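> mind looking at a prediction? Sequence and model below.
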Amino acid sequence: MSLQEVTLGVGCLDSQRLLANAKKTFAKLPKEIIDLGHVFAEAGYELALVGGPVRDAFLSLTPHDFDLTTNARPDTTEGLLEKWGAATWAVGKAFGTIGGRKNQLTVEITTYRTEAYEVGSRKPVVEYGDTLEGDLTRRDFTVNACAITLPDLKLVDPHNGLQDLANGVLRTPVSATQSFDDDPLRIMRAARFAAQLGIDVSEDVIAAMEEQAHRLEIVSAERIRAELERLIISPYPRRGLELMVYTGVCDIVLPEFSALRETVDEHNRHKDVYEHTLTVLDRAIALETDADGPVPGPDFTLRFAALMHDIGKPATRKFEADGTVSFHHHDYVGAKMTRKRMKALKFDKQTTEDVSELVKLHLRFHGYGDQSWTDSAVRRYVADAGHLLEYLHRITKADCTTRNRRKALYLETAYADLEKRISELKAQEELDSIRPDLDGSEIMELLGLTPGPEVGKAYKYLLELRMEHGPLGKEKAAELLKVWWNIPQ
């Protein structure tokens, strides 16, 4: 059962059903986990599975990450893991976490703790705790503050997280103000869980998000980016994004998106860009494929490009003399803004370039139906899209949100025709890897050149011919190149 199938009814599930789900799921725990529980118990220490794995088990999802907590200090934990037979690592030891691997099973065990940020600091200060209940109290939300003790598999739920999950509400174990003050990243996690679980957020949490949104400025860009990525690929990203905008969190994390609300036009001279963008996101998600398709969902690049595709509009909006509104070059402006924001959030280079390129290209199709494109124009469209062609198909289709049925049908028919022509040309010419009919070595031999700028110019000329006329063959290409280079025939 997928997460989406489960969370569709999360607010309607009763706690007894969720508990029954967990019992079935934990009955299938790897034997090594139970054995590890015995190792700790025999040494006089507590061990419990905690957080996400427990929450997911309530939703009939088999845990793949085994996050464990204990009253043993890190050095002791490391020794007990070795006794269990694991290879260990201590990368997170400063934060009380020791990792281990036995066979194909990986675990992370963290000493009971509390953590808080010092004023102005980007790194949490860690203090060890002594009780499981105390450790659960410092967790972010009640739905994540449940534990299953090992090896006896008993539920510990001091904050009624199971009932909150059944009711479909996100609360904090302590006051939301205190919780977010301890760790401001929880503000982003609230939005992420709204998107991931399809869950409502309590008024207490919403108020604290509004009051403390500015404290996200002390959290590292990498941690914020990680939460944003998880939100975007969740089953319900719109819920999380709307919550971020409503509480002002988006003004800190993704101000270019929240700024789209500024384009609302009380005279209705153009569509609501903010609502349009959320609709495009929904439509793009609906166009994702299964694992065997070209864009398996959930796909971050597709979704984030849909979210950012019109962020250049506020900066380019112009009221024309005839009463219309224009957003000239918002695609190029938006691409620059997207690249800048993604760099600030420390996204990897490839993802940044891919999303920015899709933002830049999202208008390329416009005008196709008004004036038939030449084969050369179709080739350029495919060449410019490159490996992002299937993504561009989906962004372009998702961007058609008009309520005018005749216009929608017209655009749908036009794009279907473009896809057909691309397919036909691809079959004829292997369009994915367009190259001139002569390579660099052949150009140099024919023109008597050595490596340098002149070879590049000749190569570009042949590529233009290839785009314009399709495959020419080496003999014809050589003939035209000589004429261009002014070599007597």
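Yep, that arrived.
> drop to CA atoms for contacts and neighbour counts, all remaining ones
Noted.
> mind giving me the packing neighbours of the longest helix anywhere in the chain?
In the chain, taking DSSP state H as the definition, the longest helix is helix 405-429. Applying 3 or more C-alpha pairs under 8 Å, 6 or more residues apart in numbering; DSSP states H and E, we find helix 405-429 packed against helix 375-385.
> how about 6 Å then?
Using 3 or more C-alpha pairs under 6 Å, 6 or more residues apart in numbering; DSSP states H and E as the contact criterion, no helix or strand is in contact with helix 405-429.
> for that helix, the distance to its chain's centre please.
29 Å (C-alpha atoms, centre = their mean, to the nearest Å).
> repeat that for stretch 58-65.
21 Å.
> okay, the closest residue to residue 410 other than its chain neighbours and residue 316: tell me how far apart.
Distance criterion C-alpha to C-alpha, 6 or more residues apart in numbering; nearest residue to residue 410, sequence neighbours excluded, is residue 369 at 7.9 Å. Look at residue 369 and residue 316: by C-alpha to C-alpha, to the nearest Å, they are 25 Å apart.
> please apply the same query to residue 384.
For residue 384, the distance to residue 316 - C-alpha to C-alpha - is 24 Å.
> repeat for residue 130
In terms of C-alpha to C-alpha, residue 130 sits 58 Å off from residue 316.
> residue 98 too?
In terms of C-alpha to C-alpha, residue 98 sits 52 Å off from residue 316.
> tally of neighbours for residue 108?
Residues lying near residue 108 (other C-alpha atoms under 10 Å) number 18.
> same for whichever strand or helix holds it, what does it pack against?
Residue 108 belongs to strand 105-111 when assigned by DSSP states H and E. Where contact means 3+ C-alpha pairs under 6 Å, 6+ apart, strand 105-111 is packed against strand 66-70, strand 97-102.
> which one of these lies nearest to residue 160?
strand 66-70 (19.1 Å; C-alpha to C-alpha).
> so what touches that closest one?
Identification of contacts with strand 66-70 by C-alpha atoms under 6 Å, 6 or more residues apart in numbering yields 46, 47, 48, 49, 50, 107, 108, 109, 110, 111, 112.
> if I pick residue 143, what's in contact with it?
By C-alpha under 6 Å, 6+ apart, the contact set of residue 143 is 161, 165.
> and residue 148, helix, strand or coil?
Classification of residue 148 by DSSP: H, G, I helix; E, B strand; the rest coil places it in strand.
> and here's the other structure:
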Amino acid sequence: MVNMAEALERLKTLADSPVVQRVATAFADAGRELSLVGGPVRDAMLGVPVHDYDFTTDARPDEILEIVTPLSSAQWDIGREFGTIGARITTGEGQDAVSDTVEITTYRADAYDGETRKPIVAFGDVLDDDLKRRDFTVNAMALRVPDVKLVDPHGGVEDLLDATLRTPSSPEVSFGDDPLRMMRAARFASQLGFLVADEVQDAMQEMAPSIEIVSAERVQTELAKLLCTAAPSGGIRLLVDTGLAEIVLPEVPALRLETDEHHHHKDVYEHSLTVLDQAIGHETKRHPGGEPDLVLRLAALLHDIGKPATRRLEPGGAVSFYHHDVVGSKLAKKRLKALRFDSDTIKSVARLIELHLRFFGYSEGAWTDSAVRRYVRDAGDLLERLHMLTRADVTTRNKRKADRLAFAYDDLEARIDELQEQEQLEAVRPELDGNRIQAVLGIGPGPEIGQAYKWLLDLRLDEGILGEEEATRRLKEWWASSEA
């Protein structure tokens, strides 16, 4: 619960910070208005540390640049057409010097044609008009500086106290202006732990198809921001419940498989959200204070998306999902590519999904050292993420089974650590490289070299370190038998 007196005191502290005072004084001296707006004001009131300084002003971009240039060590105008100028401002001296990045935007009074995602940019002259066009009331508060006056024409303080997301104008108008705001509602609900007002959720459901006019790149960015919040599963639920996920990430609502009175299996949709939550728990435990791991979170959410396509109702009431790991990997690759994720993210998520069942063979029987080496080799630099995903995938309520699986994975990790210490598993390679193979076999470059290298690598994984002399002898024997 927000204490209003403490929130106002935090706003005063924010306004008194050196970087805010320096910028505010410069704009006041130039006869221009200046206000902190949006996220910094909201976060200060909530007691969340403020790292971004977003300002709005009645000055036009050229004048903004003219005012901030003497104060800053660097400026950029990549957002000039939208009225935004960025600058790096240093306060203090010597060891006490601190550099902050600020963004200052001219009041906006945009219009939208309702057919494309792009606004017709128009600059305004009145702060209240600028605030009206913002996404949610809690982001439509401004703090005038340097005189420190809170401007809240749309009841943002009340909604902050109620922990509720509402829109400054009607949600139909707001989402009509920019449909991506519907996804932002899901993100802020997760990020802030707020409820979404009924009328806002109703509008999201009614207007969900309009998200299709938003570019894949913008949808991807918003989805990534949602997944990188502390508790994204609530936002995912909102996207599914309103029908937005059917358009932007249809594989997730597809996890809500129909039940059959004669065949029973766990709720795959609920299981996937639990896995996402548990993966974040493992991530936080292993890397406290670290940056959110988007790859792990995408893999956790999507790890079972191959199940709908592979579900088979077996005799006797059993249900199978054979090869859902392979099918899911392909589906994830296709969806993430459509959302314009970068190739490294796509490749990593798909590989984790493909490998996420591998461990369960270990829990059913002891693996040889060779099998452990292959597990490490196949995971490569995704090994730690695979550890977290596999542990998160255990959602059984049967405590004995959960304890058995946890013990088995503890044992597997211990064996991996032991083998890595002995053999540096992460860099497993045959004792002979391609050039040495050519010399030993007396042949030139060609497919035979690749075949020989793979044979030597399998030998290395099966038997461990052989030494160059033994590897050479075994290679010659293999080559002689393959020529026979």
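Ah, there it is. Since the model is a prediction, treat every value here as computed from it, not as a measurement.
> and the TM-score between these chains?
For this chain pair, the superposition-based TM-score is 0.94 by TM-score structural alignment, normalised by the length of the second structure; 474 aligned residues with a C-alpha RMSD of 1.9 Å.
> could you dump the contacts of strand 66-70 of the first structure to TSV with distance to residue 60 of the first structure?
TSV is the format used below for the contacts of strand 66-70 of the first structure (distance: C-alpha to C-alpha, whole Å):
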residue	distance to residue 60 of the first structure
46	25
47	22
48	19
49	16
50	16
107	20
108	22
109	23
110	25
111	27
112	27
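> now the strands for the stretch 1-150 of the second structure?
Ranges of strands in the stretch 1-150 of the second structure, per DSSP state E, counting those that start in this stretch, are 34-37, 53-57, 72-79, 84-91, 98-106, 142-144, 149-151.
> compute the inter-axis angle for the fifth one and strand 84-91.
What separates the directions of strand 98-106 of the second structure and strand 84-91 is an angle of 150 degrees, with axes from the mean of the first three to the mean of the last three C-alpha atoms, to 10 degrees.
> flag every buried residue along strand 98-106 of the second structure.
Residues of strand 98-106 of the second structure classed as buried: 100, 101, 102, 103, 104, 105, 106 (neighbour count, 16 or more other C-alpha atoms under 10 Å).
> who are the contact partners of the fourth one?
Under the criterion of C-alpha under 6 Å, 6+ apart, the contact list for residue 103 of the second structure reads 54, 85, 86.
> most neighbours among those, please name it.
Result: residue 85 is most packed of those (other C-alpha under 10 Å), 25 neighbours.
> corresponding residue for that residue in the first structure?
Aligned counterpart of residue 85 of the second structure in the first structure: residue 98 (TM-score structural alignment).
> what do you get for residue 53 of the second structure?
Looks like residue 53 of the second structure aligns to residue 66 there (TM-score structural alignment).
> so how far is residue 120 of the first structure from its match?
On the measure of C-alpha to C-alpha, residue 66 of the first structure and residue 120 of the first structure end up 33 Å apart.
> mind checking which of these two has more residues around it?
residue 66 (19 against 10).
> so the more buried one versus residue 256 of the first structure, what's the distance?
According to C-alpha to C-alpha, residue 66 of the first structure stands 37 Å off from residue 256 of the first structure.
> can you map out the helices along the stretch 1-150 of the second structure?
Remark: helices assigned in the stretch 1-150 of the second structure by DSSP state H, counting those that start in this stretch are 4-15, 18-29, 39-46, 61-68, 127-132.
> circling back to that earlier point, and the helices and strands packed on strand 105-111 of the first structure: which comes nearest residue 332 of the first structure?
Of all these, strand 66-70 sits nearest to residue 332 of the first structure, with 44.2 Å by C-alpha to C-alpha.
> how far apart are the closest one and its match in the second structure?
Averaged over the aligned pairs, strand 66-70 of the first structure sits 1.0 Å from the second structure after superposition, using mean C-alpha distance after the TM-score superposition for the first structure.
> show me what residue 162 of the second structure aligns to in the first structure.
Residue 162 of the second structure maps onto residue 167 in the first structure, by TM-score structural alignment.
> tally of neighbours for its match?
18.
> before we move on, what about the one 4 residues further on?
Applying other C-alpha under 10 Å, we find 26 residues neighbouring residue 171 of the first structure.
> quick check: it vs residue 244 of the first structure, distance?
Residue 171 of the first structure sits 16 Å away from residue 244 of the first structure, taking C-alpha to C-alpha as the criterion.
> one more: residue 274 of the first structure?
Residue 274 of the first structure sits 13 Å away from residue 244 of the first structure, going by C-alpha to C-alpha.
> ok, those two, which is more surrounded?
Counted by other C-alpha under 10 Å, residue 274 of the first structure and residue 244 do not tie: residue 244 has more neighbours, with 26 against 20.
> what's near enough to touch the more buried one?
Applying C-alpha under 6 Å, 6+ apart, the residues contacting residue 244 of the first structure are residue 250.
> counterpart of it over in the second structure?
When the second structure is aligned by TM-score structural alignment, residue 244 of the first structure is paired with residue 239.
> tell me which element its match is part of?
According to DSSP H and E, residue 239 of the second structure maps onto helix 233-242.
> average separation of that helix from the aligned part of the first structure, please.
Mean for helix 233-242 of the second structure is 0.8 Å (mean C-alpha distance after the TM-score superposition for the first structure).
> in that helix, what's buried?
233, 234, 235, 236, 237, 238, 239, 240, 242.
> can you name the residues that contact the corresponding residue of the second structure for residue 141 of the first structure?
Counting by TM-score structural alignment, residue 141 of the first structure lines up with residue 136 in the second structure. With contacts defined as C-alpha under 6 Å, 6+ apart, residue 136 of the second structure is in contact with 166, 167, 168.
> among these, which one sits closest to residue 293 of the second structure?
Nearest to residue 293 of the second structure among the contacts of residue 136 of the second structure, counting by C-alpha to C-alpha, is residue 166 at 29.6 Å.
> can you give me the neighbour number for the residue opposite residue 13 of the second structure in the first structure once aligned?
Aligned by TM-score structural alignment, residue 13 of the second structure pairs with residue 24 of the first structure. Using other C-alpha under 10 Å, the number of residues around residue 24 of the first structure comes to 14.
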